[in-house]
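Peer 1: Okay, sequence plus prediction incoming.
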Amino acid sequence: MTDQQRNARYALAILFGINLMNFFDRQIAGALGEPIRIEFGLNDTQLGLLATVFTLVYAAVGVPLGWVTDNWLRTRLIAVGVTVWSVLTAASGLAWNYTSFLLTRIGVGIGEASCAPASQSLIGDLYPPERRARAMAIFMLGLPLGLFAAYMLSGVIGQAWGWRAAFMVACVPGLILAVLALFIKEPPRGAVEARTSLALPVSPYRLVMRIKTMWWIVLSGLLYNFSVYAMNVFQTPFLQRFHALGLKDANTLSAVSLGLTGIVGLWVGGWLGDRLHMTRPNGRVLVGAVALLLAAPCVFLALQQPKGGVVMFTALMATSTALSFAYYSTVYTAIQDVVPPNVRGTAVSLYFFAMYVLGASFGSTIMGALSDYFAHHAMLAAGAAEMAESFRATGLHNAMYVIPALLLLCSGSLFAASRTIAADMKAMSSGHAVACA
């Protein structure tokens, strides 16, 4: 094994661990949403706003950090970012009211904004195109495993020692990974491309925006992440309210149905994406489009389950997650296929900015506002004068039906991307995209 191969494997292992902690620290607030809501006296709109503010800051900071990714040592940027978000995750456990908790989550968002552009840019320079989807799938395994660990540990720790302790525990592994990231050897940009275009364009942002496929991918990202962030914030509260589960049991089911089964989708999606890509340029995005088309009815049927029907609910949500996680290993790799190596950090940061600002950031707040609206309507329909938990359960249940509709729209945008990606890949490989800038 060459030094380059050893470095690539070491880097991928560390980046996987960092991505796992990225989603672990991000999801703790969702896993512990009910005890946080009760302690601080919040409604669902305020609970959703925690994720909205986090996401908006994450997106805004990510754009300049994308430029930094293309112009500075990516390993050092990652190490600094991991340190910042790990320390501030621990600080979240010291919050004394809603405002102080919100401020610490903003700090976590600033730190985490360094992870995706720099990590995906490194993977693009460490692995050749024919192996990139599988490498990206390994990196993105941090997402389902991070969600799984966040739900499982938060449920156990939160029930045993209170919700604040879970935030403290999350700090230590992040700091260790930050140090290990400094030992990754920085690869040359475009090192594994058959043809590289390393002359900087006049405007990297303009270059990325000229790629038609990126517009469809961005649209798919905002639709997909709207639904995913809404579900991640509210599924555990939904199981507690509608199906009357305790904190630990609700988080255990969420850990399996929203986290663990995603591993199947990442691996199978990455493998199928690479296989189909060998015979047709649009193979990867087609795999993602079909997977989401099948995921939508699973969510709808899960929400149709009666109170107490948690086994079938979990099975259907797990199936939906397994299918929809193919999005990450196929669509994220498609970005690498159509964007020149020297602006991939910029491309990923723009993609994240658009999908988070226009999609994910509104998912949790709009879901919370819909939940409050339907809860209020249920209260009025019952002739009650005060809000009861049963009305909150009904409100959240009704609001969650927006998710399968969004998954169908996301599938449609990926089918549209499959019609433009071949031409954009040809332009990138020939260097035409850089010339046009």
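Peer 2: Great, that's in hand. Numbers count the residues shown, from 1 in each chain.

Peer 1: C-alpha from now on. contacts and neighbour counts both.
Peer 2: Fine.

Peer 1: quick one: residue 259 and residue 142 touch, right?
Peer 2: No - with contact defined as C-alpha atoms under 8 Å, residue 259 does not count as touching residue 142 (9.7 Å).

Peer 1: from memory residue 264 sits against residue 319, does it?
Peer 2: No - between residue 264 and residue 319 no contact is recorded; they are 9.6 Å apart, counting by C-alpha under 8 Å.

Peer 1: Overlap in contacts, residue 259 and residue 142.
Peer 2: Between them, residue 259 and residue 142 share no contacting residue under C-alpha atoms under 8 Å, 6 or more residues apart in numbering.

Peer 1: The structure to be compared is supplied as follows:
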Amino acid sequence: MDTPSPTPVVRSESGSSDSEPRPVSGRYAWSVFALAFGLMLTDFIDRQIIVATFPLLKSEWGLSDTQLGALVSAVAVTVAIGALPFALVADRWSRTKCIALMGTVWSLAAMACAVAGSYTQMLAARAAIGLGEAGYGPAGGALTAGLFPQRRRATMVGALQAAGPLGVVLGVSLGGLMVPSLGWRLTLAVFAAPGLILALLFLRVREGRAPGAAPAAAPGESPARERGAVAELFRSRTAVAAYLGGATQLVVLSTLYTWLPSYLTRTHGYTSARAGAVTAVAVIASAAGTVVLGYAADRAAAVRARRKLTLPAGLALLALTLLTSAFAWVPAGPLQLGLIVAGAFTVAAAVGPVPAVVMDVVDPKVRATALGMVTLIQNLFGLAVGPLLTGWLSDALGIADALALMPLFCAVAAAALWTASRSYERELRVEGGSDAPLPAAL
């Protein structure tokens, strides 16, 4: 789609379009957001639908829980490996073209999963999905951040990230319904095509910025050398602590997404469809938490900036209490399921604020690179750890004990987020990249 920008495109003397992103209308910003949301939705369907096939893969290939968990963790590992390099490319080349390319790669890899002839081939195809996803998150997040004003950034980034849980819902619930009748191969193949179509549509998107926002360096200008850009990402104490807090919170969230269906089928005797439906409710709750609690963090920060981090820190401790109680002490029944759903809602509290805070304290020229670092750390030390560690604990202790232990990571997340809040107000940048800090009370 073409940009309905109120500012005409400026052309250089050579006749080429000026590469500086221009102010865009709110309507266009929302249309690009909708496209980015849809692509991330298909991303997480492709990523998570494998969970619905666990019982058949375990039976057909004789896999352990550790091997099953590795099929999920492999995606997170390759996302982590590719996130920063692809983010650097996005900041210097074109965020929209990176999104189109990455979406095409992971959609083709998802199709390869459907025709895998062995566990090794499946693991390699799953890793390729992660390689494609690695460039999408940073580029998509930076593109979205530039289209909306700073005061709404945590809300919009959280809303974009909510496509992840919703994709998980569709992957788990639809997968649970389709696998018994279609088999795991056809089920995996069905969802590859929509991602490919949406990825190609991004070739028609033009980058822009929110009206009134100061221009940042456009992709292709190479405003900072790679070494300096990476150093900038670790210069901020706030960013470093936020990286850790966001990652450890995702250890718990990824555990729920991956192993709750297996827990319900093994310990409660649920069918795959019913387990998928219950898990879908928990995932929807986490998606709601991503948006609602991201908005709450923005509102809290309007009174005192550091509350953008202290609020999710407190909610991490609440999630620890809810989930530990559910899996360790409360017997099976409605109360247990209610605690799991409430825990899923609160454990998502940091999903929106963490990347928003990181973008608030780094140079605007390296925002996509900063999101690449967020993606790297959250995937390598969060999303990759949860499924694999839980699978290992399940093989050793049983799945119920494994799920009772994993919420302890919420305590680490709370400590890291509180630490980040102590320096956030001092390091906070005003829109446009000024080094002058904002006042503590906004």
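Peer 2: All right, it came through fine. Everything quoted here is computed from the prediction, not taken from an experiment.

Peer 1: How alike are these chains, TM-score-wise?
Peer 2: Here the TM-score for the pair of chains, by TM-score structural alignment, normalised by the length of structure 1, is 0.88; 410 aligned residues with a C-alpha RMSD of 2.2 Å.

Peer 1: one step back: ok, residue 259 and residue 142 of structure 1, which is more surrounded?
Peer 2: Remark: of residue 259 of structure 1 and residue 142, residue 259 carries more neighbours, 27 against 24, as counted by other C-alpha atoms under 10 Å.

Peer 1: Could you check how far the more buried one is from residue 121 of structure 1?
Peer 2: Between residue 259 of structure 1 and residue 121 of structure 1 the distance is 25 Å, computed by C-alpha to C-alpha, to the nearest Å.

Peer 1: go on, residue 129 of structure 1?
Peer 2: Going from residue 129 of structure 1 to residue 121 of structure 1 by C-alpha to C-alpha gives 13 Å.

Peer 1: who's more crowded, those two?
Peer 2: For residue 129 of structure 1 versus residue 121, neighbours defined as other C-alpha under 10 Å are more numerous around residue 121 (25 against 18).

Peer 1: I'd say the more buried one and residue 346 touch.
Peer 2: No - Residue 121 of structure 1 is beyond contact range of residue 346, at 9.3 Å (criterion: C-alpha under 8 Å).

Peer 1: what touches both of the two?
Peer 2: Listed as contacting both residue 121 of structure 1 and residue 346 by C-alpha under 8 Å, 6+ apart are residue 69.

Peer 1: ok, residue 297 of structure 1 - how many residues close by?
Peer 2: Other residues close to residue 297 of structure 1 by other C-alpha under 10 Å number 17.

Peer 1: Please identify the helix or strand for it.
Peer 2: helix 283-303 (DSSP states H and E).

Peer 1: Report the mean deviation for that helix after fitting onto structure 2.
Peer 2: Average distance, helix 283-303 of structure 1 versus aligned residues of structure 2 after superposition (mean C-alpha distance after the TM-score superposition for structure 1): 1.4 Å.

Peer 1: Packing partners of the next helix or strand after that helix?
Peer 2: Of the helices and strands lying after helix 283-303 of structure 1 in sequence (DSSP H and E), the nearest is helix 310-324. In terms of contacts (3 or more C-alpha pairs under 8 Å, 6 or more residues apart in numbering; DSSP states H and E), helix 310-324 of structure 1 is packed against helix 262-277, helix 283-303.

Peer 1: how about the shortest one, aligned to which bit of structure 2?
Peer 2: This means helix 262-277 of structure 1. Matched against structure 2 by TM-score structural alignment, helix 262-277 of structure 1 falls on residues 286-301.

Peer 1: The matching stretch: which residues count as buried?
Peer 2: Residues of stretch 286-301 of structure 2 classed as buried by neighbour count (16 or more other C-alpha atoms under 10 Å): 286-301.

Peer 1: what do you get for stretch 144-151 of structure 1?
Peer 2: If you call a residue buried by 16+ other C-alpha under 10 Å, then stretch 144-151 of structure 1 has these buried ones: 144-151.

Peer 1: how about a markdown table for those residues, with secondary structure and distance to residue 104 of structure 1 added?
Peer 2: Formatted as a markdown table, the buried residues of stretch 144-151 of structure 1 follow (DSSP: H, G, I helix; E, B strand; the rest coil; distance: C-alpha to C-alpha, whole Å):
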| residue | secondary structure | distance to residue 104 of structure 1 |
| --- | --- | --- |
| 144 | helix | 24 |
| 145 | helix | 24 |
| 146 | helix | 20 |
| 147 | helix | 20 |
| 148 | helix | 23 |
| 149 | helix | 21 |
| 150 | helix | 18 |
| 151 | helix | 20 |
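
Peer 1: Using TSV, lay out these together with distance to residue 251 of structure 1.
Peer 2: Output for the buried residues of stretch 144-151 of structure 1, formatted as TSV (distance: C-alpha to C-alpha, whole Å):
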residue	distance to residue 251 of structure 1
144	14
145	14
146	13
147	10
148	9
149	10
150	9
151	5
